[in-house]
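In: requesting a structural model of the entry that follows:
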Amino acid sequence: MIPPLREVEKPGQIFNGPKQYKNMLERVIDPEKINVQADCIEMSELYAGERVKEGRIVKGFELVEVGRGDGIEIVGDRRDIMGIHVLVSGVTDDSAQAIESIFSEVINRMRGVEYRFRKENVRIIVSEEVEEKFSAECVGRIIYDAVKSIPAVKSVKVRMICDENEFMKIIEKSRRVHENREKKSESLKDSDVGRFYGCVSCQVYLPHHVCTITPDRPSPCGTIYSEAKAAEELKLVHYYFPVDRGRTIDEHKGEYEGVNRAVEEMSEGAITKVKLHSALDSPPPTGNYAEAIVFYIPEEDGFGIVDRGYRKKTPTGLTFDSMEKIIVGQQVEGFVGVSFAYMRSRSFLKGDGGWNRVKWVSPNVYDFIMEFLPYELLKSIKTMG
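Out: This next block holds a predicted model:
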């Protein structure tokens, strides 16, 4: 059952202020599920789509684990780093990882604050107007109240990591935990389940964008199937929804009748067909926070992959940022946003030849794929510093 659509901006439609914007928000956020307020900073769901173009950039990570403890602990006083490490009891590990998805929701409700990306790639942009109000103590209290409001959660311990040594220690732990969760989910295949999950979180910024998350196809921002499943079941946030897989149209490229129907409805007809494992033929649209972009290289009749951290030009002459501007919120054949988790998938670009057609990757991607691709295949893939 797909949640009903509400009125959103149409292409070329003039934005008419808070009332119209609130209608957009109601389809992706359920304020009643995470109803938190704060004395330390102004908060409202109306601020959830606010873009902060200039301000202090805070590097962070998000990690929720099953564990014991209660209260809020502030570790260190650095202002350029802020890791969020939460221990919860009363829920399973699948539910714990789903709880991570609410951090961006509640922090983005702060006036003058924008929370970007997921897991170990978090960036928080703090505008000058709220510089004095935004603090680890403030964020910690809001996160504590948000997680505590989940009925299944029995206890909550929030650790706000602002010490460099502890930050580096826990972010490495976070990376291992997330990698292990991804590996755990790798045994499940698209064909093993009758239900996928859709996500419309980016519709706050991109009114017609929708992602499809399957066992073989994590979202471009890195959300894996078990996370989406647990988040939807817990009803933590309102932007995940179940998608019946339906009849298989093209298993090789990953086209399913139910996915096409859901994408067409949730994009209001902007996209009518998606092939989950292709970059050349009806690729999945790309949202705001893709970890990497796959792009076609005509001269090679193959693909390149560039991660968000690579600032130089790719073999096509385009940078990550310039590609992202072209494809964000769009379905553009020859480009597709992907996550590192999807690179591990047995179905990675299988509709286009998979890793055998990858000719170039950025250095970070190369370091990552060295862990699982055979040496003979790695030799055929170029990279550069």
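
In: use CA for all of it now, contacts and neighbours both
Out: Will do.

In: can I assume residue 137 is in contact with residue 76?
Out: No - assessed by C-alpha atoms under 8 Å, residue 137 is found out of contact with residue 76, at 11.2 Å.

In: what is the burial count for residue 187?
Out: 12 (other C-alpha atoms under 10 Å).

In: confirm residue 157 sits in a strand?
Out: Yes - the assignment for residue 157 by DSSP: H, G, I helix; E, B strand; the rest coil puts it in a strand.

In: mind checking how far it is from residue 147?
Out: Counting by C-alpha to C-alpha, to the nearest Å, the gap from residue 157 to residue 147 is 10 Å.

In: surely residue 76 and residue 161 touch.
Out: Yes - the criterion here is C-alpha under 8 Å, and residue 76 meets it with residue 161 at 6.6 Å.

In: the more surrounded of those two?
Out: residue 161 (27 against 17).

In: got the contact list for the more buried one?
Out: 74-76, 81-85, 167 (C-alpha atoms under 8 Å, 6 or more residues apart in numbering).

In: now the other sequence, so there's something to compare against:
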Amino acid sequence: MDRNEIRSMYGIKDDALLDRTLKTYHEIDVPRLLSMAADGSNAIVDMAKGLVDDAMATHGADAELVYPETGYGLPAIFAWKGIENLTLEKAKEFLDSLPTAGESSVEDGMVAGENAMYAADIIEAIAYLNGKGNGFIPDRVLRALGLPLVDDTIPGAVVFLGGHVSGEDVSAMIRSVQGKGMVAIASGDYPALIQRQGIEMGLDRMLYPVGMFTGTVHALNFAVRAALTFGNVAGGDAEKLSDYLKKRPKVFVIQTGPLCALDAAFAFAALKHSACIVTDQNLPEIPGAVKVCKDHLSSIQTGIEERGIVINVEPIELPVPYGPSFEGELIRKPDTYVEAGGTRSTAFEVLLSKNEDSIEDGSIKMIGKEIDDFEAGSIIPLAMIVEVYGKDMHDDLEPVIERRFHSSINFAQGVWHAGQRDSDWVRISNKAKEAGFKLADLGKILVHKVKEEFGGIATRVQATIITDESEIQRRMPEAKEAYDRRDERMKGLKDDLVDDFYTCTMCQSFAPAHICIVSPERIGLCGAINWLDAKAGHEISPNGPNQPLKKEDAIDIDKGEFRGINDMISSASHGDIERICMYSLMDAPMTSCGCFEVIAAMTVDMQAVVLVDRDFPGMTPVGMKFSTLAGSIGGGRQTPGFMGIGRKYITSEKFISAEGGIARIAWMPKHLKDLIKEQFQRRCEDIGMPDLWNKIADETITDDAEGLMAWMAQVEHPALTMDPLL
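Out: Next up is the predicted model:
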């Protein structure tokens, strides 16, 4: 690590302390490791004290230490110690209270690791206070990863620590992690090493650079926030936190190059978080905790085995890397070689059930020009048709499988997909084309993923990729007929007309106290599971997370309270949650896990409701940002007046219908309004309030309670004529 860069970023003036933290040894036995951890820890604590003094002189003793876009203050300190709000003055008192780290036993090593973690949390927060911080992973990113973490699409996380690795080995290790669908967190010299290899990092890549020196603490912050967000672990409950981290998320550390004293302390902090360490240094091995592996290319597999991670991603031969790491990748127009759809050209995608004789299993047909036949920047027509057969396949499963096209295609690096049906949009980057990606590879991806995920249902699968306009026009009517057929079936899917709702317990591995209840008119709060998905999930896996739930014995139809649901919830939560009202925000609302898309919250005057989604970082009229609100309702909590929901539920007829439905909505972020505009305006027409849309404020109008109340009075918002929520 570059000492001058560290001094500049953190404002460090004491070179002696800096030298102590960065001191390295080549021959390390247990006594030496303990001594290094103690010295590194004590030095970084003393350094933190000096930096706090400097910050108080600049910002004042009452300046608060916070990271951006989190509801957990300084997460490591909050999670383990329960301290929510830390001013500079309180930070100094906290650091003074830490015991001096000893060097006689493993227990001393754990104290050294804990102290170093706390000091690092404070140092990093001071860097943010001084306008130089970077590397913190916002809560919204963690929540967006919720479902993939839950269903093991993301099976674990790897923290890269240290450096001294060849560019070739860095590339191979990162590609291995990405190909296995794991989160990668780069600290120490690794961000610079990765950048030099031309590998893109960022919050949309599942490859997060958290910086050098004390930035490693952001990897620990990521782990503890998973427990706080999904596990209903309260800040300061160290025993419950420790138990949770033994199971989730599964993390291991790849440490390379000479070990410095600070990283020795961080190694013990990682062990406190149940991570295991794979190192290329001659460290003493500890079963299940420290493993020596000199071959960098084997280190990832070694870590997977040591941490007990199960990799479910099946390999697929493509000219570009493939895995969940690339799902959030954006491809801008200047970087696009060809694009299709998105109102720019004729395009559609469809999955159709066929009889067995018409399917050649594994076949991929290309009709029309290949990518090489188009000039760079071309806008092309494109149809992607997947045809399947299976004796248990039926029409209701078609849209369920078809919706998976989106993520399946986005897993390919350099390939971007949005939309669905005949409003899809595909871009293929210049880099993907240069790597050899073909349009026929889209068919290869779709056949592979359908067979991988739905092979028990769709036993024969073939794909046809078409770029010939006349052939697309010839095939389009069959696709539109399928869309219309599905829409007609969906119109009849109402809560009142079905006997069964479905449970979704996928999140229970992360949020043990939560069970999602999915109905035709209430999508799962993650936004990814609707009633048909859950029904299909049960058919595919009868003992899986989606189980039919008899409504039985209506207690209150308007609120959506049923004895059958209450009995199940009470039993599953061991009596912690006794009632659920499906359509109420105020009376026994459904619990939330942590990966909800939107939060519905009652306003300060208890007259209306505000909505805020996880992509909005600003303040809301209830006086809290999304991250703070989310911290109070996640992990299976039931909080009347506050509820996590899926975005599509907003435009459902059952949306908080017990409290008046969408007429209660007084505020939401502008980009959320834009996302749901078309469907929401239809609902406004349905309820006879066509002007409601214009009466809903956003952040361009106000972001505080007083401003919202004034706006509602000005526009005569209908919620003002309703009974108060409480």
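
In: what residues are up against residue 225 of structure 1?
Out: Residue 225 of structure 1 neighbours (C-alpha under 8 Å, 6+ apart): 185, 196-197, 213-215, 217-218.

In: and what of residue 561 of structure 2?
Out: By C-alpha under 8 Å, 6+ apart, the residues touching residue 561 of structure 2 are 554-555, 579-582.

In: and it, what pairs with it in structure 1?
Out: In structure 1, the residue equivalent to residue 561 of structure 2 is residue 255, according to TM-score structural alignment.

In: buried among the contacts of residue 561 of structure 2? Need that as a selection in ChimeraX.
Out: A single ChimeraX command selects the buried members of the contacts of residue 561 of structure 2 (16 or more other C-alpha atoms under 10 Å):
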select :579,580,581,582
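
In: ok, so of the contacts of residue 561 of structure 2, who is nearest residue 330 of structure 2?
Out: Ranked by distance to residue 330 of structure 2 (C-alpha to C-alpha), these are led by residue 582 at 36.5 Å.

In: buried subset of the contacts of residue 161 of structure 1?
Out: Applying 16+ other C-alpha under 10 Å to those, the neighbour count classes 75-76, 81-85, 167 as buried.

In: secondary structure and distance to residue 35 of structure 1 for the residues you listed - can I get that in JSON lines?
Out: Below are these laid out as JSON lines (DSSP: H, G, I helix; E, B strand; the rest coil; distance: C-alpha to C-alpha, whole Å):
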{"residue": "75", "secondary structure": "strand", "distance to residue 35 of structure 1": "26"}
{"residue": "76", "secondary structure": "coil", "distance to residue 35 of structure 1": "29"}
{"residue": "81", "secondary structure": "strand", "distance to residue 35 of structure 1": "26"}
{"residue": "82", "secondary structure": "strand", "distance to residue 35 of structure 1": "23"}
{"residue": "83", "secondary structure": "strand", "distance to residue 35 of structure 1": "23"}
{"residue": "84", "secondary structure": "strand", "distance to residue 35 of structure 1": "20"}
{"residue": "85", "secondary structure": "strand", "distance to residue 35 of structure 1": "21"}
{"residue": "167", "secondary structure": "helix", "distance to residue 35 of structure 1": "29"}
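
In: counting only strands, which of the contacts of residue 225 of structure 1 make the cut?
Out: 196-197, 213 (DSSP state E).

In: quick check, residue 141 of structure 1 in contact with residue 72.
Out: Yes - using C-alpha under 8 Å, residue 141 of structure 1 and residue 72 qualify as a contacting pair, with a distance of 7.1 Å.

In: tell me which other helices or strands the top strand by length along structure 1 touches.
Out: For structure 1, the strand with the greatest residue count under DSSP E is strand 56-66. Helices and strands touching strand 56-66 of structure 1, as assessed by 3 or more C-alpha pairs under 8 Å, 6 or more residues apart in numbering; DSSP states H and E, comprise strand 81-89, helix 93-99, strand 122-126, helix 164-185.
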